[in-house]
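Undergrad: Following is a predicted model, sequence given first.
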Amino acid sequence: MRRYAPAALAAALLGQRARRRWLHLIVGGALFMPFWMVGTLLMGPLLDEGGMFSGGLGVQFGAYAVGLPLVAVAALFPLARPMAVAAARALCGVPAERLADGPARGRAAKARTSGWFVLHLGAGALVSGATLALPPFAVSVTALPFSPALRASELGRFWGLDRPWWDWAALPAGLLMLVALAAVAAATGTLLARSAPRLLGPSPADRLAAAERRAAEAESRNRLARELHDSVGHALSAVTLQAGAARRVLDAGAGADLEFVREALTAIEETTRRTVGELDGVLGLLRRGDEVEEGVGPGLDSLAALVRGAGPKVALTVSGDLSAVPETLSREAYRIVQEGLTNAARHAGGEPVTVRVEARTEAWEITVENPLSARPPVARPHGGHGLRGIGERARLLGGTAEAGAAAGVWRLAVRIPR
């Protein structure tokens, strides 16, 4: 809906945004007071005038001129820019992404921060002084036509200049003073809002730090996604496989191998209990906002339980001494085997699966093999991420990962140099 000119003018001068920016200027004036007081202590003796509050205009403006360089120096402290950015975001209406976070880094950023403080506190001091002094004066001028006492006062004599008919001109003049004050405050607030991105915006060092922070956060999220995918995905695949095998045995009716069913149910119980523990650990880190550290989670010492839970057709072969494997590698190797078994459950179709973990002199090698089933694997709606996760884990450790079908066998081979 189209706004009328008076309404638009009133919103520009006294709307919520204008009031917030006016308040921002008053805050700047309040912050300037200590620097102005120091200036009056220095300028009073030099000009041989009164003290802090009794000196003339020379002392006041001299103190103002002395205070501005002190403001520029104070802006070099580390907390200066975060405080200025917080105030600009809250009161100036500047979008958060256009302002920098944290202390200023580098000479250019510190110089721009000093420039902002000089502009904010300097303009704020002038607007604050006008806000304190002008409204009472404007109200008194507006009341001149209605108050004989005011007309007889020094203000009335100054205004009337021995022309009584001129008293009625004081009414619009006083109102115009108030409008002019609001206009100056709105214009100054707009100037500050437009200057904030240039003076408080991110420098190249800030952008680099922000990019590094986003990369670290993305890596943490990716690591968390890998943990959840490998743990929960393997558990669901293993439970599905064991439950399906138990159902087929029970469907055989009389003479069913109940011992096999019992083993399948035990494997399901162990797998779900272990997975719930792993899930609680990862979600606990997520609730606390911590990063998923490389040393969190099961390692190769839990490999036997992992293979046992994957079903009776999974065979594990271990060569070499695994006790000397570093904790990080032990944990990543466990996850690689876990995801390899999950992938084999999709491709093997109940065929035997062989897992080999070899600790050689020059490298650690992990191999998962299974015959390809005549039945095609169940397709996922959005594709799988397991093999990509295995490749990421291997590359983080400086190794390689290869997976594919050849001669009727699906083979996953991971090699990590020592």
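TA: Nice, I can see it. Residues are numbered from 1 along each chain as shown.
Undergrad: Could you use CA atoms for every contact and neighbour count after this?
TA: Fine.
Undergrad: Run through the strands of this structure in chain order.
TA: 314-319, 353-359, 363-371, 400-406, 409-417 (DSSP state E).
Undergrad: from the middle of its chain, how far away would the first one be?
TA: Between the centre of strand 314-319 and the centre of its host chain there is 45 Å, according to C-alpha atoms, centre = their mean, to the nearest Å.
Undergrad: Remind me what it packs against, helices and strands.
TA: helix 303-309, strand 353-359 (3 or more C-alpha pairs under 8 Å, 6 or more residues apart in numbering; DSSP states H and E).
Undergrad: same thing but at 6 Å, please
TA: strand 353-359 (3 or more C-alpha pairs under 6 Å, 6 or more residues apart in numbering; DSSP states H and E).
Undergrad: same check, this time on the third one
TA: Contact here means 3+ C-alpha pairs under 6 Å, 6+ apart; on that basis strand 363-371 packs against strand 353-359, strand 409-417.
Undergrad: Just the buried residues of that strand, please?
TA: 364-371 (16 or more other C-alpha atoms under 10 Å).
Undergrad: Dump those to CSV, plus distance to Val94.
TA: Formatted as CSV, the buried residues of strand 363-371 follow (distance: C-alpha to C-alpha, whole Å):
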residue, distance to Val94
Trp364, 55
Glu365, 55
Ile366, 55
Thr367, 56
Val368, 56
Glu369, 59
Asn370, 60
Pro371, 62
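Undergrad: So which of the strands of the chain is the most surrounded?
TA: Comparing the strands of the chain by mean neighbour count (mean count of other C-alpha atoms under 10 Å), strand 363-371 ranks first with a mean of 21.
Undergrad: Give me the contacts around it.
TA: 348, 353-358, 408-418 (C-alpha atoms under 6 Å, 6 or more residues apart in numbering).
Undergrad: this is the other structure I want to compare:
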Amino acid sequence: MVRFLRPFSRAVTYTRWLHLFVAILWPALWFFVISELPGFLGAAAVLALAALVPAVRTVEGLQARLLLLGLRHDDDAGRVVAAPSVTWSDRGRTALWLETRLLLGSLVAFLTFHLPLLSADLVRGSLGDGPALSPLLRIPGHHGWYTLLAPLPLLALAAVVLGAGELITVAARRLLGPSPAQRMAALEERTEQLLERTRIARELHDSIGHALTVAVVQAGAARAAADPAFTERALAAIEGTGRAALEDLERVLSVLQERDRRVGARPTLADADRLLESARAAGATVEAKVTGPLERLPGPVSREGYRILQESLTNVVRHAGAVPAQVDLRVAADVLVLEVRNPLDGGTAPGPGRGGGLRGIRERAALLGGHAVTGADRGDWRIRVELPLG
């Protein structure tokens, strides 16, 4: 019983009931004012013509959002579009919606009026008093037990109100909801947002993670060395790396805040020397071999290649420490090959649950149509990435 009564404590139950009642204004107006054609058929014809007006879909969508979904259903509002009709498919679905609403609203209004009268007829029949009020059912004779049946029409009315409210809401989501083209556009927009968030997360991880790694390693080394000259060099390295990280952070925040002013361009492989010097300042011995013109690389390849090299060198400093590392950058006719190796004897590979950077490298490569291989190779830890230039 409590489960049955719970919907009647929700305001949306009554707003849906009101929404169905509003649907009969057309046939009522037609019947009482114009009435040259049968009221219901004439109103249905007028509604079919009204559906051709683009703004009608906007009005119906707003009504459905307010009265059918309720003010607390903002998360569900996207399933009902309050926008004008654009295509003939939109107009056709609007016409079908108006006819469905008219038919269901007329039925609910009729039962809303006559079921309470039927309940009153049962009470009057039990008392033997007066003629029938409702044409739904003729009450034969006069019997006292009719009183026991009097609540049944009211219960039936409650079921009709709940069932019709759910049915008209489902119809609104189907007929006033976004078209396939609109769903595809919304899905593409959502996908772009997720990709942008993922890219920004990678940018922050690579840039800030690299800067913090260098700063921690340099600070620890300077404290252990207790050498003023070394400390001076360590502080200079920390300062340079920190400034670069702040520039990256400012650029990312500017994108998030959608500022109008121009911000610095994203670093590319043409700035690879900055990464190499930062790793060397952190204690790693980095030997770099560059083959081919890095400055002529396509923008996306050069930018993502920079981040991949940054994460690779961060892994060397973080997990291996002061060990020799080999960096090989080769620009071929149709592919960029980036390989970073360091011996495993001097440190450890990224442990379980610490492969976020490696996963980011593989994802960056995959987004550009390339691939990445990471793992142990002949006593070394190797990261090899191939990015197509086309």
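TA: Looks like it came in fine. As the structure is a computational prediction, the values presented were derived from the model and not from experiment.
Undergrad: what's the closest of the strands of the first structure to Ala18 of the first structure?
TA: strand 400-406 (60.8 Å; C-alpha to C-alpha).
Undergrad: Give the aligned range of that closest one in the second structure.
TA: Alignment of strand 400-406 of the first structure against the second structure: residues 371-377, by TM-score structural alignment.
Undergrad: That stretch vs the first structure, average distance?
TA: Taking mean C-alpha distance after the TM-score superposition for the first structure, the mean distance separating stretch 371-377 of the second structure from the aligned residues in the first structure is 2.5 Å.
Undergrad: For that stretch, report the contacting residues that lie outside it.
TA: 362, 365, 381-386.
Undergrad: Report the two of those separated the most.
TA: Ala365 and Trp381 (18.5 Å).
Undergrad: hang on, the earlier thing: wait, which of the strands of the first structure is closest to Ala216 of the first structure?
TA: Of all those, it is strand 400-406 that lies closest to Ala216 of the first structure, at 22.9 Å by C-alpha to C-alpha.
Undergrad: report the angle between the axes of the closest one and strand 363-371?
TA: Here strand 400-406 of the first structure points in a direction 20 degrees away from that of strand 363-371 (axes from the mean of the first three to the mean of the last three C-alpha atoms, to 10 degrees).
Undergrad: how about stretch 9-17 of the second structure: buried residues?
TA: Under 16+ other C-alpha under 10 Å, the buried positions of stretch 9-17 of the second structure are 12-17.
Undergrad: Okay, and which of those map to helices?
TA: Judged by DSSP state H, those include 12-17 as members of helices.
Undergrad: And the furthest pair within the residues you listed?
TA: Val12 and Trp17 (8.5 Å).
Undergrad: Neighbours of Gly240 of the second structure, how many?
TA: 17 (other C-alpha atoms under 10 Å).
Undergrad: actually Asp321 of the first structure, sorry about that
TA: 10.
Undergrad: What's the match for it in the second structure?
TA: Using TM-score structural alignment, Asp321 of the first structure pairs with Pro293 in the second structure.
Undergrad: Could you do Gly67 of the first structure as well?
TA: Using TM-score structural alignment, Gly67 of the first structure sits opposite Val46 in the second structure.
Undergrad: burial of that match, as a residue count?
TA: 14.
Undergrad: and what of Leu303 of the first structure?
TA: Leu303 of the first structure: 19 neighbours (other C-alpha under 10 Å).
Undergrad: And Glu212 of the first structure, by the same measure?
TA: The burial count for Glu212 of the first structure: 12, using other C-alpha under 10 Å.
Undergrad: Same check on Leu396 of the first structure?
TA: Neighbours around Leu396 of the first structure, by other C-alpha under 10 Å: 11.
Undergrad: Glu258 of the second structure now?
TA: 9.
Undergrad: where do the helices sit along the stretch 201-350 of the first structure?
TA: For the stretch 201-350 of the first structure, the helices defined by DSSP state H, counting those that start in this stretch occupy 204-251, 258-288, 303-309, 327-348.
Undergrad: okay, those, which one's buried deepest?
TA: By mean count of other C-alpha under 10 Å, the helices of the stretch 201-350 of the first structure have helix 327-348 as the most buried, with a mean of 23.
Undergrad: average distance between that helix and the second structure?
TA: With mean C-alpha distance after the TM-score superposition for the first structure, helix 327-348 of the first structure departs from the second structure by a mean of 1.4 Å once superposed.
Undergrad: burial measure for Pro45 of the first structure, as a count.
TA: So Pro45 of the first structure, with other C-alpha under 10 Å, has 12 neighbours.
Undergrad: what residue of the first structure takes the place of Ser302 of the second structure?
TA: Using TM-score structural alignment, Ser302 of the second structure pairs with Ser330 in the first structure.
Undergrad: do you know how far that match is from Ala305 of the first structure?
TA: 15 Å (C-alpha to C-alpha, to the nearest Å).
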